[in-house]
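S.K.: Predicted model follows, preceded by the sequence.
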Amino acid sequence: MKLYYTVIFLWFSYCALSQTPRIALVKPDGTTTIYSTIQAAYDASADDDYIYLPGGVVDGLSINKKIHIIGAGFNQDSSQVTRSTKISSFLIYPSAAGGSIEGIHFWNNCVFTGVGTIDGFEIRKCKFDGTLNFESTTINIVAKHNQFSTINGALTNSFFYNNVHIGTFSIGGYCEFKNSLFFNHNFSNNYNLPQNSIYKNNIFNSVNSTTCHFSYFYNNVNMLASGQQNEIYENISEQFNLIFENPGAGPPYIYDVHNDYQVKSTSACKNSGTDGTDRGIYGGTYPWVEGSIPSNPHIYFKQVAEETNANGQLQIHFKVRTN
């Protein structure tokens, strides 16, 4: 449920805020401290703390604490006021297990690394231009509402819900993929899907055959899986332009955040998921959040008066929503 707030700031308050560093470290008891750099906030953090990042370019970080880092989002359309949060890369170590990242645009690689197994981490509403790389043995990753390119490395026993995949995989398998979109902008005939995995209610951008072994395919769209000992049930084929409200120009179809990937009422994908909701990212237990807005309060509208009032005050009008 979205909550809407209207906030009126006086001019002197606005000036003070505009000069204040905007990286917030929030303790479990609500105690909040503002820092000028992500490194300073991280150095002062402890397990279970939250770090909130502003829009704009933020330095990379090595993470070896169980903390939660939340940015301003990656979708340009919904981050016009705050700007999106952009980071080159994160290095995530085993002692960060149990933490999470959300609302960040990574233009380089994000790497899970270090000695030992990384057991448990959540990735939400992030965009990865580069590779998500698992150098360390990693299990129990939960990924929701992300845009991924290539995913490589020693990842197993993990869960991918309502994501957009535009690259290929080279991971260990034993994963679950539900209600996601697969684009494969390489336009090859093989998505190189992880083996020993479960695929349900996903939509692929074209009827391609992929080699995948020992996996369970149920209720997918435009997927022809070849390989050993696969179980395939209730899969259908349907043209992209007949599935979505606005998939963009094609074929070939390219993923674009400006397109509308909600399923048409006339599509065979409508209300035909295994749970009675739509196939694709707007169905399932975790339907896609419009605009990929992160869970922290998000400014989506700003209006500044053209002049001060009789008291020398300038009114600034913000609208904020949360998901």
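M.R.: Yes, it's here. Numbering: from 1, shown residues only.
S.K.: Please make it C-alpha for all contacts and neighbour counts, starting now.
M.R.: Fine.
S.K.: ranges for the helices of the stretch 1-150 of the chain?
M.R.: 11-18, 38-43 (DSSP state H, counting those that start in this stretch).
S.K.: does N189 sit in a helix, a strand or a coil?
M.R.: Following DSSP: H, G, I helix; E, B strand; the rest coil, N189 is assigned to coil.
S.K.: deepest of the helices of the stretch 1-150 of the chain, which one?
M.R.: Compared across the helices of the stretch 1-150 of the chain, helix 38-43 shows the largest average neighbour count, a mean of 17 (mean count of other C-alpha atoms under 10 Å).
S.K.: mind checking how far it is from the chain centre?
M.R.: 23 Å (C-alpha atoms, centre = their mean, to the nearest Å).
S.K.: And that helix, what does it pack against?
M.R.: Helices and strands touching helix 38-43, by 3 or more C-alpha pairs under 8 Å, 6 or more residues apart in numbering; DSSP states H and E, are strand 23-26.
S.K.: Next, the contact list for F121, please.
M.R.: 96-100, 140-142 (C-alpha atoms under 8 Å, 6 or more residues apart in numbering).
S.K.: N192 now?
M.R.: Applying C-alpha under 8 Å, 6+ apart, the residues near N192 are 168-170, 210-212.
S.K.: Alongside the first one, take a look at this:
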Amino acid sequence: MYLAQHIRSIQLFKYSLAISFVLIGFFTSLATVITVDNNENSGALYSSIQVAIDDATVGDTIIVAGSETTYDGFTLNKKLVLIGAGYQSTEDAQFGFTTKVNHMVIKNENPALDLNASGSHIEGFYVNGVVTTAGGNYRYISVGFEGTESNTLTNVTFTRNRCESVHLSYFSNIKIYNNILDNIGYAPNYNSVYGDYPFGSNLLVANNIFTGGVARVKGSQIFINNLFIGSDQVYDVFFSGVGITNQASGIVFSNNILWGRATGGASNVALTHNLVLTSEGGETFDYGTNSTGNNLENVNPKFVDVPEFALDFSYDYRLAEDSPCKGTGSDGTEMGIFGGPYPFPSAGDVPNVIVTESRIPKITDFNIRSAAVPEGSSIEIDLKARVSNNQ
């Protein structure tokens, strides 16, 4: 028992040390680092994410270890940095496990009482459950970005996570990039990103992989350089006609690749520099009241190795050199997840085409030179670390 606890404590120390490297790169001054681990005898400060959030001070960083056991869902209502180990188990993962959580809600409840998650950063989680919100039967969400009519949620970054669905309301300046947004829990092939009315402004959804679609979005939002993967025309990318509605003035949908996902459901949307391919063909972006241009319709994007309309980590979603998507994005880069503002992190060939870890450097070698030193003396430690595409 003691040995297991000792080993786990050393692992957590290494994890904390690694996150310190990240903090130096992220911030001008170091914040308090709080550790969470729900494994028995972990040596972490907390076993519950929610309790750690409740006890944290604005500006702190919470690191959540990977685990075989899913963490309970939580509400984030103060400005914090939350970083997990990643959303897909690999041999190179820091502990070999993902950081799974049932659901998360990021809120601005009352800034006068410091109950405001604006300015937060969330990275490295696998949100594999849902929470049912009050109201209509479609509101089953994995991740909620929620402000109020008088308290807008602002400046939140959500990156390198995997979840079923994202719900947004009363927000401004939200960045959602380098995630996998798919249908893990309730309602397979359900929408992945949807907004409630009134919605918000300045949403950037960039360089994500979707296996769902987009619904009930309006306002000044940008969807750029995403890959929408469908089970071949089962659902429109804009969720069966109720997605991007006739209130959607200002929405930009560019440089996206629709791989087996139909184009329908949008109105008053700028649809430019996109590609669509399904097995049945006949898809077009030029319909209704949308503005269109420079789209590639019913054209093979020529991935390196993607044999079917599906998400699989053994597939290579990079574009071949002769791909028609190369250099044809609106910014002169390629369409899809490896072009544009936030190219999807990649570490080479399969199975590392898609990096699924957070940006915590992995400590590959760790050696304490002496097992015993006099009290008050320094301990000499040798270590080597590797960054997981620290983009």
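M.R.: Arrived safely. Model, not experiment: these values are computed from the prediction.
S.K.: re the thing from before, wait, which of the contacts of N192 of structure 1 is closest to Q76 of structure 1?
M.R.: When those are compared for distance to Q76 of structure 1 (C-alpha to C-alpha), T168 wins out at 24.5 Å.
S.K.: Which position in structure 2 pairs with that closest one?
M.R.: When structure 2 is aligned by TM-score structural alignment, the residue opposite T168 of structure 1 is G213.
S.K.: what does P54 of structure 1 give?
M.R.: Aligned partner of P54 of structure 1 by TM-score structural alignment: A65.
S.K.: Count residues in the vicinity of that match, would you?
M.R.: Using other C-alpha atoms under 10 Å, A65 of structure 2 has 28 neighbouring residues.
S.K.: picking that back up, dump the contacts of N192 of structure 1 to TSV, plus neighbour count, distance to I67 of structure 1 and secondary structure.
M.R.: Listed next are the contacts of N192 of structure 1 as TSV, based on neighbours: other C-alpha atoms under 10 Å; distance: C-alpha to C-alpha, whole Å; DSSP: H, G, I helix; E, B strand; the rest coil:
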residue	neighbour count	distance to I67 of structure 1	secondary structure
T168	23	29	coil
F169	18	27	strand
S170	17	28	strand
T210	17	38	strand
T211	16	38	strand
C212	22	36	coil
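S.K.: Turn these into JSON lines, including distance to Q229 of structure 1.
M.R.: Formatted as JSON lines, the contacts of N192 of structure 1 follow (distance: C-alpha to C-alpha, whole Å):
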{"residue": "T168", "distance to Q229 of structure 1": "22"}
{"residue": "F169", "distance to Q229 of structure 1": "20"}
{"residue": "S170", "distance to Q229 of structure 1": "20"}
{"residue": "T210", "distance to Q229 of structure 1": "14"}
{"residue": "T211", "distance to Q229 of structure 1": "11"}
{"residue": "C212", "distance to Q229 of structure 1": "9"}
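S.K.: Leaving out chain neighbours, which residue sits closest to the counterpart of F344 of structure 2 in structure 1?
M.R.: Taking TM-score structural alignment, the alignment pairs F344 of structure 2 with W288 from structure 1. With C-alpha to C-alpha, 6 or more residues apart in numbering as the criterion, W288 of structure 1 has its nearest non-adjacent residue at 5.0 Å, and that residue is Y282.
S.K.: Please give me every residue in contact with that neighbour.
M.R.: Per C-alpha under 8 Å, 6+ apart, neighbours of Y282 of structure 1: 162, 179, 261-263, 288.
S.K.: For F159 of structure 1, see how far away E176 of structure 1 is.
M.R.: Noted for E176 of structure 1: a distance of 5 Å to F159 of structure 1, by C-alpha to C-alpha, to the nearest Å.
S.K.: meant to ask about I254 of structure 1, not that
M.R.: 25 Å.
S.K.: of the two, who's got more company?
M.R.: Each of I254 of structure 1 and F159 has its neighbours counted (other C-alpha under 10 Å); F159 has more, 19 against 15.
S.K.: so the more buried one makes contact with H145?
M.R.: No. The criterion here is C-alpha atoms under 8 Å, and F159 of structure 1 misses it with H145 at 11.8 Å.
S.K.: tell me the contacts of the residue nearest to I19 of structure 2 when sequence neighbours are not counted?
M.R.: Using C-alpha to C-alpha, 6+ apart and skipping the chain neighbours, the partner closest in space to I19 of structure 2 is I360 (5.6 Å). By C-alpha under 8 Å, 6+ apart, the residues touching I360 of structure 2 are 18-19, 21-22, 85, 387-388, 390.
S.K.: Neighbour-wise, which one of those residues leads?
M.R.: That'd be A85 among those, by other C-alpha under 10 Å, with 31 neighbours.
S.K.: pretty sure that residue contacts D92?
M.R.: No. Contact criterion C-alpha under 8 Å: A85 of structure 2 and D92 do not qualify, at 10.9 Å.
S.K.: In helices, which of the contacts of I360 of structure 2 appear?
M.R.: The members of these that map onto helices under DSSP state H are 18-19, 21-22.
S.K.: Wait, N190 of structure 1 touches T211, no?
M.R.: Yes. The criterion here is C-alpha under 8 Å, and N190 of structure 1 meets it with T211 at 6.7 Å.
S.K.: For those two, list the residues in contact with both.
M.R.: With C-alpha under 8 Å, 6+ apart as the test, N190 of structure 1 and T211 reach no residue in common.
S.K.: So what's the residue count around the closest residue to G336 of structure 2 other than its chain neighbours?
M.R.: Among residues not flanking G336 of structure 2 along the chain, N225 sits closest, at 4.4 Å (C-alpha to C-alpha, 6+ apart). Each residue near N225 of structure 2 was counted by other C-alpha under 10 Å, and the total is 33.
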